[in-house]
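> sequence first, then the predicted structure, then my questions.
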Amino acid sequence: MSSGVTCMVLMVALMFTSMWLLPTLYFIWLVIDWETPEKGGRRKPSVRRWKVWEHYRDYFPIKLVKTAELNPRKNYILGCHPHGIMSIGAFGCFNIECCGFSEAFPGMYVSLAILAGLFRIPLFRDYLMAAGLCPVSKASLSHLLSKSGTGNAVVIVIGGAAESLASHPGVQTVLVKQRKGFVRLALEYGADLVPVYSFGETELFQQVTFSEGSLGRRLQDLFKRIMGFAPCLFLGERWAILPSKTPITTVVGSPISVPQRITPTEEEVDHYHKLYMDALSNLFHEHKVSCGLSESHKLCII
């Protein structure tokens, strides 16, 4: 977000200088190009291979674990959990190439879906599209799952902003029970569902917690309703900003076969939603010990 704010400030500041023509022309272009993020964007593979991403991966480090094949003749919705403060595991494994997704799943075109409002920020939106990110909107996801052929793996961090408020070291809480839109989308386009769990994601920051009903929590909830994300107060390892050097292991589970239903019924949505939650729970418990958690650790699905 700091990069987005910097881009906005820069564009506004240039309007009051002798270089005012540059932002003026850009804003004209922005109006013309407004819908591009919803139509697949403009991915630049070289951006995903920047050398800096290797340092990003090695800082924690981040590791991708494959447990099953993904068929490039099909499309998939990968539900990633937990959100954590910044979804660092999801970004590292699905939006940069140095964690080996392309080698592990040849023929798959992976797109990480993020807050749609970020694609309205001047300049920053162009970086997001170049990096292969897409808006987590119905129009954008529908385009990727219906107009881009097969071999598409759309990654959605299911818990979103609300789940970030539940991110604390030692706690494994995911918000899934009331989130069924991704299952409905999978049924509408016949995209198989794949649970993904990033072990270590919640260990990266110490979050300042506000109790339910407190002024701080009400302000967080209000901001989330207006802006789409929740501002968190957190402390890292170095200078209280950098995340802790905690290994992140992102485990991609086995696909759940989903039929195509143009107008899925509530019973069908509930059925595949339950299959997904069960698969997520099994994935967590199967890999938790090998990924650094104790046998006694529980996954709380709310």
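Looks like it came in fine. Residues are numbered from 1 along each chain as shown.

> please count neighbours and contacts with C-alpha atoms only from this point.
Fine.

> need the contact list for Glu37.
No Glu there; residue 37 is Pro. Neighbouring residues of Pro37 by CA atoms under 8 Å, 6 or more residues apart in numbering: Phe119, Met129, Cys134, Pro135, Ser140.

> quick check, the third one in contact with Ala113.
Yep, that's Cys134 we're talking about. Yes: at 4.8 Å, Cys134 counts as touching Ala113 under the criterion of CA atoms under 8 Å.

> the structure to be compared is supplied as follows:
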Amino acid sequence: MVSYVSLLVPQEPCLQTLAVIVWILGFLVLSPVCTIIFISLFFTRFWLLSILYSAWWYLDRDTPRKGGRQTKTMKQWCMWKYLADYFPISLIKTAELDPTQNYIAGFHPHGILATGAFTNFCTEATNFSSMFPGIRSHLMMLTFWLRLPFFRDIVMSMGLVSSDKECVSHLMSKKEGGNLLVITVGGAKETLDSHPGDYKLLLKNRKGFVKLALIHGAAIVPMFSFGENEIFDQLDNCQGSWLRSIQNRLQKIMGFPLPLFHGQGIFQDKFGLLPYCHPITTVVGKPIDVKQNTNPTQEEVDHLHQHYITELCSLFEAHKTKYNITPEQHLKFQ
């Protein structure tokens, strides 16, 4: 049975819902809209703007690989607080991060839209800077999106950076330290396994971030975001199904998957593109110290990777019962 929401609701929930709508639309349509505007300007009296932006775009082309260009104003925008309160989203610290060191953080799971990763590390909605003073957070995203006009400047202002190895090297080579590079290790492909109550992580063969940590001597921080998979429902697409086969083929062609998901509507709670109001709690684990080795062997990479998995499992097991996960449920790796 569908439950409908009364139109006579307090202002705060309305602002929270509006913030989520803006965020969802931004995620789904902002990049094509920016591209269309850029191209359309060439055919108007404002064509010079596109010419000037093109010149700027060319001169600024390496910025996404060099730490981006985040601004406090964008990260502290009041809308992000309403977005976080909608679920709500919270950030939990289990250990201090030394601001004189650099860190590579593995974020799990990706979820449908990496909601916890974006809100916690691209905005100040959960007070990241106050919780980790002296630490500057960056979140990696597919390089393709940072090549789109206007869109690239918007997302960079919130701390999003390119997923190129050059970006990791640039940030982790900063001798003054204080950089936290957050990587959704499972990547966009992991979205296809983002089902409520499911804890499958694409991690077994994802060792690139571990090797980069060894090369640069950056400590590795495990993170788990409880509730990340619960805010949307996804059509059944188990391995071997016709839907999963189509999604895998599309991913190979386009470079990113197309999960078929839904949440709730604006005025009813059964179907729509709004996420469910389910709490998301991102727990930041204790850093794993890494000794720099500019030419690590495969055995050393494998050893550190296994250590990381062990620490991630320990983090999950230590906190899962607080977030309605039964003792019988454990992380699964593929």
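Everything's here; your move. Because the structure is predicted, anything quoted here is derived from the model rather than measured.

> let me see the TM-score of these two.
For this chain pair, the superposition-based TM-score is 0.96 by TM-score structural alignment, normalised by the length of structure 1; 302 aligned residues with a CA RMSD of 1.4 Å.

> follow-up on the earlier one: what about Cys134 and Ala113 of structure 1, which has more around it?
Cys134 (31 against 22; other CA atoms under 10 Å).

> distance of the more buried one from Lys224 of structure 1?
20 Å (CA to CA, to the nearest Å).

> same question, Lys288 of structure 1
For Lys288 of structure 1, the distance to Lys224 of structure 1 - CA to CA - is 31 Å.

> who has more neighbours, these two?
It is Lys288, of Lys288 of structure 1 and Lys224, that has more neighbours when counted by other CA under 10 Å, with 20 against 15.

> ok, whichever residue in structure 2 pairs up with the more buried one - contacts?
Alignment note (TM-score structural alignment): Lys288 of structure 1 maps to Lys320 of structure 2. Lys320 of structure 2 is in contact with Phe226, Thr326, Pro327, counting by CA under 8 Å, 6+ apart.

> quick one: secondary structure of Lys320 of structure 2?
Put simply, Lys320 of structure 2 is helix when judged by DSSP: H, G, I helix; E, B strand; the rest coil.

> take the contacts of Lys320 of structure 2 and map them onto structure 1. Which survive?
Among the contacts of Lys320 of structure 2, the contacts conserved in structure 1 (both residues aligned by TM-score structural alignment, their matches' CA atoms under 8 Å) are Phe226, Thr326, Pro327.

> which of these count as buried?
Buried by 16 or more other CA atoms under 10 Å: Phe226, out of the kept ones among the contacts of Lys320 of structure 2.

> quick one: which of the kept ones among the contacts of Lys320 of structure 2 is nearest to Arg206 of structure 2?
The closest of the kept ones among the contacts of Lys320 of structure 2 to Arg206 of structure 2 turns out to be Phe226 (CA to CA; 20.9 Å).

> which position in structure 1 aligns with that closest one?
Using TM-score structural alignment, Phe226 of structure 2 pairs with Phe199 in structure 1.

> one more: Met172 of structure 2?
Matched to structure 1 by TM-score structural alignment, Met172 of structure 2 sits across from Leu145.

> ok, Ser90 of structure 2 next?
Ser90 of structure 2 maps onto Lys63 in structure 1, by TM-score structural alignment.

> for that match, give me its contacts.
Lys63 of structure 1 touches Arg57, Cys93, Cys99, Pro247, Ile248, Thr249, Thr250, counting by CA under 8 Å, 6+ apart.

> mind listing what the fifth one touches?
The neighbourhood of Ile248 of structure 1, defined by CA under 8 Å, 6+ apart, consists of Phe60, Pro61, Ile62, Lys63, Gly89, Ser198, Phe199, Gly200, Glu201.

> residue most distant from the centroid, structure 2?
Relative to the centre of structure 2, and counting by CA atoms, centre = their mean, the farthest-placed residue is Arg45 at 38.6 Å.

> do you know how far that residue is from Thr35 of structure 2?
From Arg45 of structure 2 over to Thr35 of structure 2 (counting by CA to CA), the distance is 18 Å.

> same check on Tyr53 of structure 2?
Distance from Tyr53 of structure 2 to Thr35 of structure 2, by CA to CA: 12 Å.

> one more: Pro13 of structure 2?
Pro13 of structure 2 is 32 Å from Thr35 of structure 2, by CA to CA.

> what's the answer for Lys291 of structure 2, then?
Where Thr35 of structure 2 is concerned, Lys291 of structure 2 sits at a distance of 44 Å (CA to CA).

> mind listing what the counterpart of Leu41 of structure 2 in structure 1 touches?
Matched to structure 1 by TM-score structural alignment, Leu41 of structure 2 sits across from Leu14. Residues counted as contacts of Leu14 of structure 1 (CA under 8 Å, 6+ apart) are Trp20, Leu22, Pro23.
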